[in-house]
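Visitor: When you get a sec, could you give me coordinates for this:
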Amino acid sequence: MTFAKKSMCILIAVAFAFSASVAPVPIAFADEDPNAVLDAAQAKLDEISNEYNELSSEVNALQSQIDELADQVLAAQQEMIEGRKALGTTVLYEYRGGSVSALLNVLMGSSDISELTRNMNYISQIMDHQAEEIEVQKDLKERFTKISNELTVQKDEQNLKLEELATKREEATKVVEEASARVEENNARIEQMRKQADQFIWGGVQEDNKAPQADVPEQNTLSNEEKTETQPNNNNTNNNNANTQTAPSDVANYRTVVSSAYGGWSDKNTPNPGTTANGSICDDNSMGIAIPMSWSNRGKYYGRTAEIVWNGRVVYATVNDCGNMDKYGCEIDLQPGVWKALDPNCTTCAQWGHRKVKYRIL
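Guide: Next comes the predicted model:
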């Protein structure tokens, strides 16, 4: 082979290798019809919209069931608390009054068999009554636990639906952005679809996501002395907080936060009884909580039920007040009935101090 032919072959080989290693970049969507792209995107967006609306209806239906169960669990909890108090009073009376020894004296003092039989029947009736009180308390506890478990199931199901809604919002946004990349940015139909997708993001049950989230305190930085001496005042409902913020968007899920205590005879900063932000009464037995006054949308939570967990105990309370507890690193403030139910050994607000709890608004 001549030198010229060899050179030609080498050049052809090099050119072929170069063309194979550096593939030409095709012009994206050059042959696509913009109207066809937008029609397909609109069809997908409408499909997502229908699914979103269906999920929203399911979430709202579950919320109605949750509200009904919340009323039931609050009633069951109150019955259980009152029953526990009554049973405790009976036991305390018997302990202090020496009723056991008194009943034995009645038996021993019987003058004959007939009187002994009558006295034994009398004592048997007393013991039956006490046994019935204990059984009633057990039944109340079982009813409370049953409703509480059912409430948890419903809330967990709703949270799954909310996660599905979040997925639908992401899908809607992706559809619009992909279509936007394939047609002109200033296309009027693209802008209309963006507005439709924005309704998924800001509309429906997730409207609270519009504003910045509140920070969750990681730990309580107050000393033990500050805990006992500094208590938030929750009755100043007209205070304007310059750092107004919306409630955290995940109050439907459990949050680990620092809680404080207020109200009742042991709180010298508030009247007893006092009036809460929504007009309820706060006294030594109130089963309510306060949320930060800095939440601009706090009013929408008044009347809602909060589930609070501490040291394995679950207590339900009504959101009915607001205060400045967030200045002290707290997110919720517990009224006396709540912190007493969470810790039966706690007798004052100062004794509760600032404690970490888990809570969610149902």
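Visitor: contacts, neighbours, all on C-alpha from now
Guide: OK.
Visitor: Now for residue 162: which residues touch it?
Guide: Residue 162 is in contact with residue 59, counting by Cα atoms under 8 Å, 6 or more residues apart in numbering.
Visitor: An error on my part: the question was meant for residue 353.
Guide: 227, 228, 260, 261.
Visitor: Out of those, list just those in helices.
Guide: In this view, the contacts of residue 353 that belong to helices under DSSP state H are 227, 228.
Visitor: Mark which of the contacts of residue 353 are buried, thanks.
Guide: 227, 260, 261 (16 or more other Cα atoms under 10 Å).
Visitor: what about the second one, distance to residue 214?
Guide: Computed with Cα to Cα, to the nearest Å, the distance linking residue 260 and residue 214 is 18 Å.
Visitor: and what of residue 302?
Guide: For residue 302, the distance to residue 214 - Cα to Cα - is 18 Å.
Visitor: do the same with residue 338
Guide: Relative to residue 214, residue 338 is positioned 24 Å away (Cα to Cα).
Visitor: what about the two, which has more around it?
Guide: residue 338 (23 against 15; other Cα atoms under 10 Å).
Visitor: The more buried one touches residue 284, doesn't it?
Guide: No. Using Cα atoms under 8 Å, residue 338 is not in contact with residue 284, being 9.7 Å away.
Visitor: overlap in contacts of the two?
Guide: Counting by Cα under 8 Å, 6+ apart, residue 338 and residue 284 have no contacts in common.
Visitor: Would you map the strands across the stretch 151-300 of the chain?
Guide: Taking DSSP state E, counting those that start in this stretch, the strands of the stretch 151-300 of the chain run over residues 255-261, 274-275, 281-282, 288-292.
Visitor: Check these for me and report the most buried one.
Guide: Ranked by mean neighbour count under mean count of other Cα atoms under 10 Å, the strands of the stretch 151-300 of the chain are led by strand 288-292, which reaches a mean of 27.
Visitor: what is the orientation angle of that one with strand 255-261?
Guide: Angle, strand 288-292 to strand 255-261, by axes from the mean of the first three to the mean of the last three Cα atoms, to 10 degrees: 110 degrees.
Visitor: Tell me which helix or strand comes right after strand 288-292.
Guide: strand 305-310 (DSSP states H and E).
Visitor: To compare against the first, here's the next sequence to fold:
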Amino acid sequence: MPAAAAWADGVSDAQQTLDAAEERLAQISQEHAKLQDEADGLQDQIDDAVEGVLEAQGEVQEGRIRLGDMMSYEYKTGGVGVLKVLLNSENLSDLLNNLHYVDSVQKAQAEEIERQRQREEAFASALDDMNKKKDAQMAKIAEAEQKSAEAAQVVSNAEAQLAKAQDEAAAAAEAERLAALKAQAEALAAEQAKAAAAEPPAEQPQASAPSEQKPPASNDSASNGSNSQAGGSGNTGNSSGPAVDQAGWKTGSASAYGSTTDGTLGKPTASGALVTETSMGVAVPLSWPNARSYLGRQVEISYGGSTVVATVNDLGGMGGGSRSLDLQPGVWKAFGASSCFDWGVRTVSYRFL
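Guide: You can find the predicted model right below:
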């Protein structure tokens, strides 16, 4: 075959290869942009859903306090039983009045228990709705990541096919088009890297006690370590680094603080909010890149079959990032701990909303 004809065939093959690559990359870019827009739109829905969850969660916590006070009063007073009413009644009129009082107390208790059941159901429903939206968003983000990877593969395949032709003149003739494809694929990769930067890094792995917990449910026992203050080094606990799934859940270590003993109760956090007996805040490590950007963000935490939504309002040393979260009193109490020392350091599942 004449050299001119071979060169023409080489150019034609190169053009066809790049035509197909450009067409597919254009489709991928459109699909990627659509997925990103859908993920951003879902974030608005998630933000609205989080407000509902926080409101419902607050009502549940207030209800638990009321029930606790009611049960505490019953315990301290010995309750109001029929026998006690009979013994304390001097006449029939007193007996009837006292029986009416007992009936009213029992009805009030039953009504408060029923209201609490309804509050718990409302919280569970709001949480389920929020999680469905967050799961849908994470699925869109995962699809977008796949599109970005596919774009890189399209460019790599096109480059390989041109190299196979072993026709330097043909490859050179389409070099600018290939460079443009590479730039387009790199732009998609940069968008994904920017999105990934908003997520926390993995914990620093340690050699002992690897966690086998899978999100969203974690239920290990408390460590024997003492609690750590948000700004102190404290007990680092044991962790092999968090496992991550496509729904954005991570598994990591969580310590606790907020007592008169550790000196943090009543103290201001990095955001200016005070640590109180009921504060639903958490601290994240100062060692995380752009750690202050997490302030004000909500984080969903799962442990022992229970889920709590807390707000990041503090920053701490936390063993140089060997722990992911430091829980304030409202959070560790919601998980059933009696004190931050009782909580110690435990493995939880969490994801930022």
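Visitor: Using a markdown table, please lay out the buried ones among the contacts of residue 353 of the first structure together with distance to residue 182 of the first structure.
Guide: Output for these, formatted as a markdown table (distance: Cα to Cα, whole Å):
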| residue | distance to residue 182 of the first structure |
| --- | --- |
| 227 | 60 |
| 260 | 55 |
| 261 | 58 |
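Visitor: now residue 359 of the first structure, nearest residue through space, not along the chain?
Guide: Distances taken as Cα to Cα, 6 or more residues apart in numbering put residue 308 closest to residue 359 of the first structure, at 4.3 Å, once the chain neighbours are dropped.
Visitor: what do we get in the second structure for residue 336 of the first structure?
Guide: Using TM-score structural alignment as the criterion, residue 336 of the first structure maps onto residue 329 of the second structure.
Visitor: number of nearby residues for its match?
Guide: For residue 329 of the second structure, the neighbour count with other Cα under 10 Å is 25.
Visitor: quick one, what contacts it?
Guide: Residue 329 of the second structure neighbours (Cα under 8 Å, 6+ apart): 256, 257, 258, 259, 275, 276, 277, 278, 279, 280, 339, 340.
Visitor: now swap in residue 179 of the first structure and tell me
Guide: So residue 179 of the first structure contacts 37, 38, 41, 190 (Cα under 8 Å, 6+ apart).
Visitor: Filter the contacts of residue 329 of the second structure down to the ones in helices?
Guide: residue 340.
Visitor: most neighbours, which of the contacts of residue 329 of the second structure?
Guide: Busiest of these [other Cα under 10 Å] is residue 258, holding 30 neighbours.
Visitor: Pull the number of nearby residues for the closest residue to that one other than its chain neighbours.
Guide: If the residues on either side of it in the chain are set aside, residue 258 of the second structure comes closest to residue 265, at 4.6 Å by Cα to Cα, 6+ apart. For residue 265 of the second structure, the neighbour count with other Cα under 10 Å is 18.
Visitor: pretty sure residue 265 of the second structure is in contact with residue 273, am I right?
Guide: No. With contacts counted by Cα under 8 Å, residue 265 of the second structure stays clear of residue 273, the gap being 11.4 Å.
Visitor: What sits closest to the counterpart of residue 164 of the first structure in the second structure if chain neighbours are left out?
Guide: Under the alignment (TM-score structural alignment), residue 164 of the first structure pairs with residue 143 of the second structure. Nearest in space to residue 143 of the second structure, with sequence neighbours left out and distances taken as Cα to Cα, 6+ apart, is residue 35 at 7.2 Å.
Visitor: quick one, what contacts the one you found?
Guide: Residue 35 of the second structure touches 140, 141, 143, 144, counting by Cα under 8 Å, 6+ apart.
Visitor: mind listing what the last one touches?
Guide: Contact partners of residue 144 of the second structure, counting by Cα under 8 Å, 6+ apart, are 31, 32, 35, 36, 192.
Visitor: Please say which position in the first structure the third one maps to.
Guide: In the superposition onto the first structure, residue 35 of the second structure corresponds to residue 55 when matched by TM-score structural alignment.
Visitor: distance from the strand or helix carrying its match to the second structure after superposition?
Guide: Under the criterion of DSSP H and E, residue 55 of the first structure resides in helix 34-97. Compared with the second structure after the fit, helix 34-97 of the first structure shows a mean deviation of 1.4 Å (mean Cα distance after the TM-score superposition for the first structure).
Visitor: Following that helix in sequence, what is the next regular element?
Guide: Assigned by DSSP H and E, the successor of helix 34-97 of the first structure is helix 99-108.
Visitor: Okay, angle between that next one and helix 34-97 too, please.
Guide: 50 degrees.
Visitor: counterpart of stretch 125-133 of the second structure in the first structure, which residues?
Guide: Counting by TM-score structural alignment, stretch 125-133 of the second structure corresponds to 146-154 in the first structure.
Visitor: mean distance, the matching stretch to its aligned residues in the second structure?
Guide: So stretch 146-154 of the first structure averages 1.7 Å relative to the second structure (mean Cα distance after the TM-score superposition for the first structure).
Visitor: How about stretch 162-173 of the first structure?
Guide: Using mean Cα distance after the TM-score superposition for the first structure, the mean distance for stretch 162-173 of the first structure is 1.1 Å.
Visitor: tell me the contacts of the residue lying closest to residue 189 of the second structure once chain neighbours are set aside?
Guide: Spatially, and ignoring its direct neighbours in sequence, residue 189 of the second structure is nearest to residue 148 (5.7 Å; Cα to Cα, 6+ apart). Contacts for residue 148 of the second structure were tallied using Cα under 8 Å, 6+ apart; they are 28, 32, 185, 188, 189, 192.
Visitor: One more: residue 254 of the first structure?
Guide: Residue 254 of the first structure sits in contact with 358, 359, 360, where contact means Cα under 8 Å, 6+ apart.
Visitor: neighbour-wise, which of those residues leads?
Guide: Ranked by neighbour count under the definition other Cα under 10 Å, those are headed by residue 359 with 23 neighbours.
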